[in-house]
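Chemist: mind folding the following:
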Amino acid sequence: MLLPSRRVARRALVCTMALALGLPSLEAQSIAPITHENYTLPNGLRVILAEDHSAQVVTVNVWYNVGARNERPGRTGFAHLFEHMMFQGSDNVKKGDHMALIKRGGGNNMNGTTAADRTNYYESLPSNRLNLGLWLEADRMRSLKITKENFENQRETVKEERRLRIDNQPYIGGFLNALTSVIDPKTCFAYAHETIGSMDDLNAATLDDVIDFHKTYYRPNNATLVVTGDFQPSEAKALIAQYFGDIPAGPTPPAVECEQPFNTGLQRKSVTDSKANLPAVHVLWRIPEYKSADWPALELLSTILGAGESSRLNQAVVREAKAAVAVQALAGVGPRRGPNVFVTLGYANQGVSPDSVEKLLTTQVQSIVSGGVNAEELAKAKNAFRASRIAGLETSMGRAEALQQATMYLGDSKAVTSNIDRFLAVTVEDIKRVAAKYLRPDNSTIVLIKPETKTP
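Modeler: Predicted coordinates for the structure are as follows:
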C-alpha cells in the first residue's frame, strides 16, 4: 500500500551503502533552494511562481483550502464530491473536455485529489501551453456548472467509488475506521470522519447543500495557485491577471474548531470485516499536527519501526516470531493542520491469535520508549527521508506540490527546502522522548479487525 518507488528505494540503498562504507551520506548534502515569488491578486488569490528552464514543461497547480475538515455532521463527503464535480464543465468548457483539452495540448499528469485539509487540481503541459492550463483552471473557478444532472451523476460515481475502493476491499474499511476512531468526533469532528463520506450522508445531500458548499469554499480568496517550470514570470503574471483577476471573491469561510486532548485513556474496539481472511491488529496513538516540533522525530520513528524489510517490527514480528504476514508503522496518512494518528498494524499469521500480535507490536514500541534507537537506525531513516524528498523535487509537478504543502502545513513557502532541516536535526534522544510522550497506553486506541465467522 505504501511501497516506495524504485527511484526512492534506489536512492535509499545508495545512502545505506554510503553509511556502511563510511562515505558521505545524502544527509551531508544540501538541497538547492527553489527560487520562487509570492504575490496576491486583489480578489485574494494567492500566487506562487517558481521558474525553472531545465525542461520545456510547466505545471499549473491549484489548492483550495477545503477538505474533509470543513464538513459538518450529516453532510460529509462534499469536498471529495467536488473533486469530481470540478470536471463536469463550466461556461466555456463542456463536460469531460477539461482533460481532453489538456491531452490535445500535449499535457499529462492531470487530476484532482482530496485530503482532510485541501482539495487540489493540477496539470502538466508543454511550456508553450501555459495559457491553456491557466484558462481551464480559471474557467471552472469562475463558472462551474452545478446542475442537478451533474450532481446526481457524480454522487452516484462517488458512491460507486466508495463501494469499489473501500466497502468491497478487505481491511481498508477497517483501517479507515481505526484511523477515525482515535479522534473524538464530539470535540474534533474535522478529523474524525472519512474523507470520502458515508453512504447515508451522500444520499441525504441536496443540490442546495452542494451549491452552498461551493459558494463558500471554491473562490479565489480560498485558493493558492502555483505555477512551476519553463515560463517567463512577466508572461505568467499577465495571463493570471487576465484569467483570474476579475473572478469575485467569496465570503470568508468559517473557522474550523478542533480540540483533541491527549492521554485520555486506553480504548478498545472490534470491527468485523466480511472480506478479511485473517485478523488484523491496529495499535494507534494520537499525535500532534505536522508543524509541531515533535513531528519530525515521530515520522523518523515510524520509519525505524515499520518501514521496509529491516524495520524493527518486520524483523521481530514477521521474521523472528512469524506471528504476522505483514506489519507497518505510519506517522499519520499525510500531513495535517490538526491532530494526527501514529499507527502500528499487523496482519496475523494463520493460527496466531490477535492478542499475540498486539503484544509483539506494543513490546517493540515499549523497547524504544525504554531503550531508544541507535545512531545507525536514525541515520538510515534520515537518509531514506532525504532521498524521498529529493526525488519528489525532480519534476515540475513535484515542486508545485511541495510549495503548496509548505505553504499550507508550515505557513511559509520557503519551508519547501528548509523543512528538511527539522528532520536532519533529530537526535536519538528526540526519538526516545517523543516515543515516551505520545506512544503510551493511556494515549492509545487498539482496533481489532475480525474476519466474519462463516457458518456451515
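
Chemist: contacts and neighbour counts: CA atoms only from here.
Modeler: Fine.

Chemist: tell me how far the closest residue to A68 other than its chain neighbours lies from Q267.
Modeler: Leaving aside its sequence neighbours, A68 sits nearest to A116 (Cα to Cα, 6 or more residues apart in numbering; 4.5 Å). For A116, the distance to Q267 equals 24 Å [Cα to Cα, to the nearest Å].

Chemist: also this sequence, please, to line up against the first:
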Amino acid sequence: MPLDYPVHRRTLPNGLRVVVSPDHTVPNVTVNLWVGVGSRHEQPGGTGFAHLFEHLMFQGSRSVRSGEHFEALMAVGGRANATTWFDRTNYFETVPTGALELALWLEADRHGHLLDAVTQANLDNQRDVVKEEKRQRYDNQPYGTALADLYAAVFPADHPYHHPTIGSMEDLDAAALEDVHAFFRRYYAPDNTVLTLCGDVEPEQGFDLVGRYLGPLSATARSQRPPLPQLGPLTEPVRVERTEAVPNDRLHVGFRLPVDESAELFAATVALDCLAGLTSSRLARRTVRREQTATAVHASAWGLLDGVSLGFVVLDAAPGTDPADLESALVQELERLAESGPTDAELEASLAQSERAWLSALASQEERADLLSRYTLLHDDPGLVNTHLDRVRAVRPDDVRAATRRWLAPDSRAVVAYLAARSDAEAVA
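Modeler: Now for the predicted structure:
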C-alpha cells in the first residue's frame, strides 16, 4: 500500500515551485529551498562557486546584516543551515508556526537581494572561510581527499561530476567580484528554485504567504541544458594509490551507475547492499567475520541526475592484511553475485533496510521537506516520496543479477587505495 503524505503543489507566476505538506503534530514549520545549482553547474576555472554561495547567503543582504539570518531565527527558537551538493544547493530552517513569516521574509531578502551585500571585502572574507573548511575537512583529515580522488577516477575529466563540491581554491582566488555576481544572477532566481513548507500550515495559507514574500522576485534564471546522456561503465580498471599517515590501509572501490530513480539504479543498489551494504552482506560475513582480513566494510549508491550515478565500496584492512587480498575477495564476490544473483534472504534484508531508512526519513519533518524539494527540483514530482518504496519493492533477483553484470563488473571498477605509511622497521618485518 503506498504511503499517503499530503502533497500540494503550485507554481507562482515568477516560476517558483511551491510544495506544501501539512503536518499539525507539532507547532512548527520547516522551510526548505532547493536551488538548481550545484558543483555540476560550474564551469572550468570557476569551481567552488556553488559552495561559496552557501556561505555568502548568511553574510547579509539588502535589509539583513551579516549573521542576522541566524540570529533572528535563533531568537524565536528556530534553527537553520545549508548544504551544497553536485545537483543543488539547499537552504532550510525550522521555526515555530508564528515565525513562519519571519523565515519567508529572510529568504526573500537574500534570494532576491543578496548582491547588495556581496562586496569585495565580504567575498575575500568568505574565500578565507572556505579555505579553512577545506583544510579542516579534506586536507588535514585521514582519508580526507579519498572521495575527491574517487570522483576524478570514476568520471571523465570533462564530466560535471569529476570535481568535488568544495571546488578549487585556485579558482576561488582567481575569481573577480563580477564573476561571483554573474554566477548568482545566472542561478539564483525563483524560476530555478523549489520552496517546500512542511509542518503546521494549511496549503492555501502556505501558498498565500510564499506568494506575498517571494512572489515579487523576478524570474531571471538562464535556461539550463538538459541532463547529459547516460554514461556507460568504465571500460577498464582505474587505480590510484596514495601512501599517507592514515590509521590503516583502506580501499575505495567505485563504479558508474544508472541515473537517479531509474529501475536499474534500484537494482544496482540492492546488489551493493548484498555485497557490502548490510551487516549480513557477503563481504562482511567473509572478510570481517570469517577471514578477519577487514575491520569494516561499507557500500553506498548515490543517485545523481547528470547522466550517471555513483556506487562505491569501502574496505578497511585489518592489521597484517594485504589490501590486494581484500580487493580479490571483492572481485570474487561480485563474480558470484553476477552469476547466481541474490538469495531471497538477501533481497528481503535489502528491502527491509530500505524501508527502515525511508520511513525513518519521512517521519522527520525536516527530512520529509528535503525529499519533497528534491523530487520536485530534480524530477518534477514531489509525489514520488509516497511511491519510492513501491519501486524498490519491484526489484527482482534477475534485475539484480543483470545490474551486477552490467554496472558492477570487476573490470569496470576504479580503486582509490590509501596505504598507511610504514617505518623501515615495519617494512622489513
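
Chemist: how near is the residue most central in space within structure 2 to I166 of structure 2?
Modeler: Among the residues of structure 2, the one closest to the centroid is W85, at 5.0 Å (Cα atoms, centre = their mean). With distances taken as Cα to Cα, W85 of structure 2 is found 9 Å from I166 of structure 2.

Chemist: again with Y5 of structure 2
Modeler: From Y5 of structure 2 to I166 of structure 2 the distance is 35 Å (Cα to Cα).

Chemist: between these two, who's got more neighbours?
Modeler: Neighbour comparison, Y5 of structure 2 and I166: the larger count goes to I166, with 22 against 14 (by other Cα atoms under 10 Å).

Chemist: can you give me the strands in the stretch 101-250 of structure 2?
Modeler: Counting by DSSP state E, counting those that start in this stretch, the stretch 101-250 of structure 2 has strands at residues 193-199, 238-244, 250-257.

Chemist: would you mind finding the match for S181 of structure 1 in structure 2?
Modeler: In structure 2, the residue matched to S181 of structure 1 (TM-score structural alignment) is A153.

Chemist: and that match, what is it in contact with?
Modeler: Counting by Cα atoms under 8 Å, 6 or more residues apart in numbering, A153 of structure 2 makes contact with H162, V238, R239, V240, A414, V415, V416.

Chemist: one step back: between A116 and Q267 of structure 1, which is the more surrounded one?
Modeler: The residue with more neighbours, out of A116 of structure 1 and Q267, is A116; 27 against 15, by other Cα under 10 Å.

Chemist: can you classify the aligned partner of that one in structure 2 by secondary structure?
Modeler: If you follow A116 of structure 1 across to structure 2 using TM-score structural alignment, you land on F86. With DSSP: H, G, I helix; E, B strand; the rest coil as the basis, F86 of structure 2 sits in coil.

Chemist: residues contacting F86 of structure 2?
Modeler: G38, S39, R40, Y161, P164, T165, L304.

Chemist: isn't M199 of structure 1 up against K159?
Modeler: Yes: counting by Cα atoms under 8 Å, K159 is a contact partner of M199 of structure 1 at 6.7 Å.

Chemist: and the helices in the stretch 101-250 of structure 1?
Modeler: 130-143, 148-162, 172-181, 199-204, 207-217, 233-244 (DSSP state H, counting those that start in this stretch).

Chemist: now the ones you listed as a markdown table including distance to W295 of structure 1?
Modeler: Listed next are the helices of the stretch 101-250 of structure 1 as a markdown table, based on distance: least, Cα to Cα, whole Å:
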| stretch | distance to W295 of structure 1 |
| --- | --- |
| helix 130-143 | 34 |
| helix 148-162 | 31 |
| helix 172-181 | 18 |
| helix 199-204 | 33 |
| helix 207-217 | 29 |
| helix 233-244 | 35 |
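
Chemist: between those, which gets nearest to D430 of structure 1?
Modeler: Nearest to D430 of structure 1 among these is helix 172-181 (24.9 Å), distances taken as Cα to Cα.

Chemist: next, the mean deviation of that closest one compared to structure 2.
Modeler: Following the fit onto structure 2, the mean deviation recorded for helix 172-181 of structure 1 is 2.0 Å by mean Cα distance after the TM-score superposition for structure 1.
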